[in-house]
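A.B. asks: just need the structure, nothing else, for what follows:
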Amino acid sequence: MSQRPAAPPIRIEADYLLETASDPRKVAETMAGEQSSGTFVPVPGETPELKARSAARVERLEVLDDSVAAPSLPTTAAVDPARLRRARVTLSWPIENLGPSLPNLLATVAGNLFELRPITGLRLLDIRLPQPFADAYPGPRFGIGGTRRLAGVEDRPIIGTIVKPSVGFGPEETAALVRTLCEGGIDFIKDDELQADGPHCPFDERARAVMRVVNDHAERTGKKVMVAFNLTGEIDQMRRRHDLVRDLGGTCVMASLNSVGLVGMIALARTSELPIHAHRNGWGYLARHPLLGWSYVAWQKIWRLAGADHMHVNGLDNKFSEDDDSVVASARTCLTPLFPDKPCLAMPVFSSGQTVRQAPGTYAALGSTDLIVTAGGGIVAHPGGPGEGVAALRQAWEAAVAGIPLAHHARTHPALAQALEGAA
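C.D. replies: So this is what the prediction gives:
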């Protein structure tokens, strides 16, 4: 009786943009060795059999035509600028090296290789994870459909804002602003990432004061506004704050990803009974240099699988340094399935200096209304007040989806007309 051949090992893949003055193939092989079985010198025990079982492989390498005048990153190695080249490199690892573990995945695909001496630039572009990761992690528990159901919004963007001033308001002042926004027809309100549990505005007091307003509005109108309470903190603190929001009738919590870390996010998501609004503050130090860090395409996959329901993607014409093409690519990747039988879709969140003017371009580029758009000053600073700001942003999106120019729509929609006069 013949035996079936063994199934090929399941592998993880990662794509990189590499810059080096050394041979790109040799550097890629160094990366593979550094991040699996090898080190900088041969060691006893690293047998051919062990390498065949556990070594990372260079799956693909494409040397690019980019001209490089100077090293993108400092290095102690001697660099001949005439030899600088860039290449796209794909490495792979057998899953048996680490198991379906997100924390250990980060150590594998984004660990010491950023520090290797021959490398003058390295960016993680994408990762592809096998099915065991889908089986090991919950992914978004609510995602797009659950968020829409809880917010009571279908077939259009969820219109939101941020509590401003960022800090300085106490619980009752915050609740008073929330009352105004609820009466103005807002769908979604989030804490600023700087407002968590300060002595001037303690989390518990703020949550109770705000939910009194939200619940009262829901009883009178039938619409419960979704509020993302910023529960960022230590794991036990986040769990307790989540339970308080849940018990008060809240429908969303928020965490700052780079502050709570991957393990904090995983722990929160495993027990959360509410959608998790994932804020990416600090993203710039991971991504702003084009030859260092992460692409958003790779980074957001980790957090979606860990359990993020909403992912910030910046916004068009934003106040930061990111260009519009990058923003749109980030939003699209949040709406791209991770696995055939477990899409793990997260709702992209557009923010950062958003006003009525970005609606047409955002819709044209994304081709979807599955998003949350949050405008701070774009709503709260409307000449007619926050209620008119909400109406103006909703009208702008109505026009964008219908293909009607904003100026034309504004002729019969005064809130939009006023917003256009004031928007930069």
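A.B. asks: every contact and neighbour count from this point should use C-alpha atoms.
C.D. replies: Will do.
A.B. asks: now do the SS call for the residue nearest to the spatial centre of the chain.
C.D. replies: Residue closest to the mean C-alpha point of the chain, counted by C-alpha atoms, centre = their mean, is M311 at 3.8 Å. Three-state call for M311 (DSSP: H, G, I helix; E, B strand; the rest coil): strand.
A.B. asks: isn't it right up against L345?
C.D. replies: No - with contact defined as C-alpha atoms under 8 Å, M311 does not reach L345; the gap is 9.9 Å.
A.B. asks: need the overlap of contacts for these two.
C.D. replies: C334 (C-alpha atoms under 8 Å, 6 or more residues apart in numbering).
A.B. asks: tell me which residues touch the closest residue to V63 other than its chain neighbours, please.
C.D. replies: Spatial nearest neighbour of V63, chain neighbours left out: A87 (4.2 Å); criterion: C-alpha to C-alpha, 6 or more residues apart in numbering. A87 makes contact with L17, L18, E19, P24, L61, E62, V63, L64, according to C-alpha under 8 Å, 6+ apart.
A.B. asks: give me the distance between the two termini of stretch 290-297.
C.D. replies: End-to-end distance of stretch 290-297 (C-alpha to C-alpha, to the nearest Å): 14 Å.
A.B. asks: which parts of the stretch 1-150 of the chain are strands?
C.D. replies: Remark: strands assigned in the stretch 1-150 of the chain by DSSP state E, counting those that start in this stretch are 11-20, 57-63, 85-94, 119-128.
A.B. asks: make that the stretch 301-424 of the chain, sorry
C.D. replies: Counting by DSSP E, counting those that start in this stretch, the strands of the stretch 301-424 of the chain are 310-314, 347-350, 372-374.
A.B. asks: quick check: buried residues in the longest one?
C.D. replies: This means strand 310-314. For strand 310-314, the neighbour count (16 or more other C-alpha atoms under 10 Å) marks H310, M311, H312, V313, N314 as buried.
A.B. asks: want to put them side by side, so please do this one too:
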Amino acid sequence: MERITATYFIETPFEPAKAAEVLAGEQSSGTFVAVPGETAELKERFAARVESVEQLETVDTPAIPGATSATGKYHRAIVKVSWSIENFGYNLPVLISTLQGNLYEIKQFTGLKLMDIELPASFGTHYAGPAFGIEGCRKLTGVNDRPLIGTIIKPSIGLSIEQTAGIVKTLADAGIDFIKDDELLSSSANSNFNDRVDAVMKVINAYADKTGKKVMFAFNISGEVDEMLQRYEKIVNAGGTCAMVSINSVGLAGTKKICDQKQLAIHGHRNGWGMLTRHPLLGINFKAYQKLWRLAGVDQLHVNGIQNKFWESDDSVVSSIEACLKPMYNHKTVMPVVSSGQWGGQAFETYRRTKTVDLLYMAGGGIMAHPMGAAAGVTALQQAWKAAVDGMSLEDAAIQYPEFNKSIEKFGNK
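C.D. replies: All right, here's what the predicted structure looks like:
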């Protein structure tokens, strides 16, 4: 019978192997005391199994509250625990309840983080994965051999529909590939969702008729499931190509329902991610996280960015990009979305460390605040990426490309 294996980074005042057994029992057939009906036959079929325990360092201070150590020592380890697929079948919410449920509350742990998930082969057949992925998003935007260049409507909320449409026209004329709503805006007092779709798509469709290029706009449809489906249909009927979902707010089941419609590329925004991962010994690592959302079917997934404005390290960002680009079954590959304080200057380090152009590269202020205007901001980003791929230094690119040079003057010290 197929099994799913989860890898955890744990900290405990007890023997790590014994703590791992508690985790396995609590998250399958056991509880704090033996109960009638928990037969040997039942445990053989449904009990979780501790596959391995790799002891690491011992520390003097617990990472999070839990049981107090009698010796003042807290032991860290990497443990692998497996479950039979019979426990939950192909049910992502119950899978999450098993791998990430009450185990975070078990007092034997003063730290616990889900680091990776090994999924069985049958998941690749049952779940279709992204409907579009990198290849499909490139086809929808007509962009090949470089990253998609994208931006966010700013201010995040408060603009009128007319103002939003005006910004979209400016960006389309500038040659942008991708624009999205901010996650804070779905339907507000002065920007009704349906009316905003009509106004924005009027601009995008007119530009496509004139140039043959259709800008991808990710409208934020996040909401209740029925409402999201109505908004999804509105975008399709208006000629749109993309919808955005705040995946942590909407959840796996709701997001999968949207992805299963397969008419729009789905931009997976991970706002709230810091709550799930920022503590080094609590939550979930991106390597495991992205596998779940690829099963749900998102086509684009945020990974932060090199030299970003948030807390995440460059090493972590690079690891996240690599995780997204690693093949998963025979599914289409999710497109990493690089964002957070980006401008052309980070293209060089991003390419040096990842050696890929299969990215959606998002810059808000890096485009809109360019001293020569938004069109020059888009051009500067394209120049930066071309220079990076061509092996040029930032300094040489500044000499060759005037728009990029102005970006350095504006953003280089930020």
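A.B. asks: next, the TM-score between them, please.
C.D. replies: Once superposed, chain against chain, the TM-score is 0.98 (TM-score structural alignment, normalised by the length of the second structure); 412 aligned residues with a C-alpha RMSD of 1.0 Å.
A.B. asks: will you turn the strands of the stretch 301-424 of the first structure into a markdown table that also has distance to G45 of the first structure?
C.D. replies: Putting the strands of the stretch 301-424 of the first structure into a markdown table (distance: least, C-alpha to C-alpha, whole Å) gives the following:
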| stretch | distance to G45 of the first structure |
| --- | --- |
| strand 310-314 | 44 |
| strand 347-350 | 48 |
| strand 372-374 | 53 |
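A.B. asks: name the residues of stretch 167-182 of the second structure that are buried.
C.D. replies: For stretch 167-182 of the second structure, by 16+ other C-alpha under 10 Å, it's 167-172, 174-182.
A.B. asks: and of these, the nearest to P62 of the second structure?
C.D. replies: Proximity of those to P62 of the second structure (C-alpha to C-alpha) peaks at D182, which lies at 37.9 Å.
A.B. asks: residue in the first structure matching the closest one?
C.D. replies: Matched by TM-score structural alignment, D182 of the second structure corresponds to D192 in the first structure.
A.B. asks: what segments of the stretch 201-350 of the first structure are helices?
C.D. replies: With DSSP state H, counting those that start in this stretch as the criterion, the stretch 201-350 of the first structure has helices at 203-221, 235-247, 257-271, 284-287, 296-306, 324-334.
A.B. asks: matching residues in the second structure for the fifth one?
C.D. replies: The counterpart of helix 296-306 of the first structure in the second structure, using TM-score structural alignment, spans residues 286-296.
A.B. asks: what does the matching stretch contact?
C.D. replies: 92, 114-117, 127-130, 252-253, 255-256, 259, 277, 301, 319-320, 323-324, 334.
A.B. asks: what's the mean distance for that stretch versus the first structure?
C.D. replies: Averaged over the aligned pairs, stretch 286-296 of the second structure sits 0.6 Å from the first structure after superposition, using mean C-alpha distance after the TM-score superposition for the first structure.
A.B. asks: what lines up with E41 of the second structure in the first structure?
C.D. replies: Using TM-score structural alignment, E41 of the second structure lines up with E49 in the first structure.
A.B. asks: any idea how far A55 of the first structure is from that match?
C.D. replies: 10 Å.
A.B. asks: ok, these two, which is more surrounded?
C.D. replies: Neighbour totals were compared for E49 of the first structure and A55, and A55 leads with 22 against 10 (other C-alpha atoms under 10 Å).
A.B. asks: in the first structure, which residue range corresponds to stretch 93-112 of the second structure?
C.D. replies: Going by TM-score structural alignment: stretch 93-112 of the second structure matches residues 103-122.
A.B. asks: in that stretch, what's buried?
C.D. replies: In stretch 103-122 of the first structure, counting by 16+ other C-alpha under 10 Å, buried: L105, T108, V109, A110, L113, F114, L116, P118, I119, T120, G121, L122.
A.B. asks: wait, what's in contact with the third one?
C.D. replies: Taking C-alpha under 8 Å, 6+ apart as the contact definition, V109 of the first structure lies against A14, Q35.
A.B. asks: residue contacts, E57 of the second structure?
C.D. replies: Taking C-alpha under 8 Å, 6+ apart as the test, what E57 of the second structure contacts is H75, R76, A77.
A.B. asks: stretch 352-371 of the first structure maps to which residues in the second structure?
C.D. replies: Using TM-score structural alignment, stretch 352-371 of the first structure pairs with 340-359 in the second structure.
A.B. asks: if we go by neighbour counts, what in that stretch is buried?
C.D. replies: By 16+ other C-alpha under 10 Å, the buried positions in stretch 340-359 of the second structure come out as 340-348, 350-351, 356-359.
A.B. asks: name the nearest of the residues you listed relative to S393 of the second structure.
C.D. replies: Looking across these and measuring by C-alpha to C-alpha, the closest to S393 of the second structure is F348, at 7.6 Å.
A.B. asks: ok, back up a step: closest to L274 of the first structure out of the strands of the stretch 1-150 of the first structure?
C.D. replies: Across those, closest to L274 of the first structure is strand 119-128 (C-alpha to C-alpha), at 27.8 Å.
A.B. asks: that closest one against the second structure, how far on average?
C.D. replies: Strand 119-128 of the first structure sits 0.3 Å off on average (mean C-alpha distance after the TM-score superposition for the first structure).
A.B. asks: contacts for that strand?
C.D. replies: Under C-alpha under 8 Å, 6+ apart, the answer for strand 119-128 of the first structure is 12-21, 27, 71-75, 110, 114, 290-299.
A.B. asks: quick one: contacts for A387 of the second structure?
C.D. replies: F348, S393, L394, A397.
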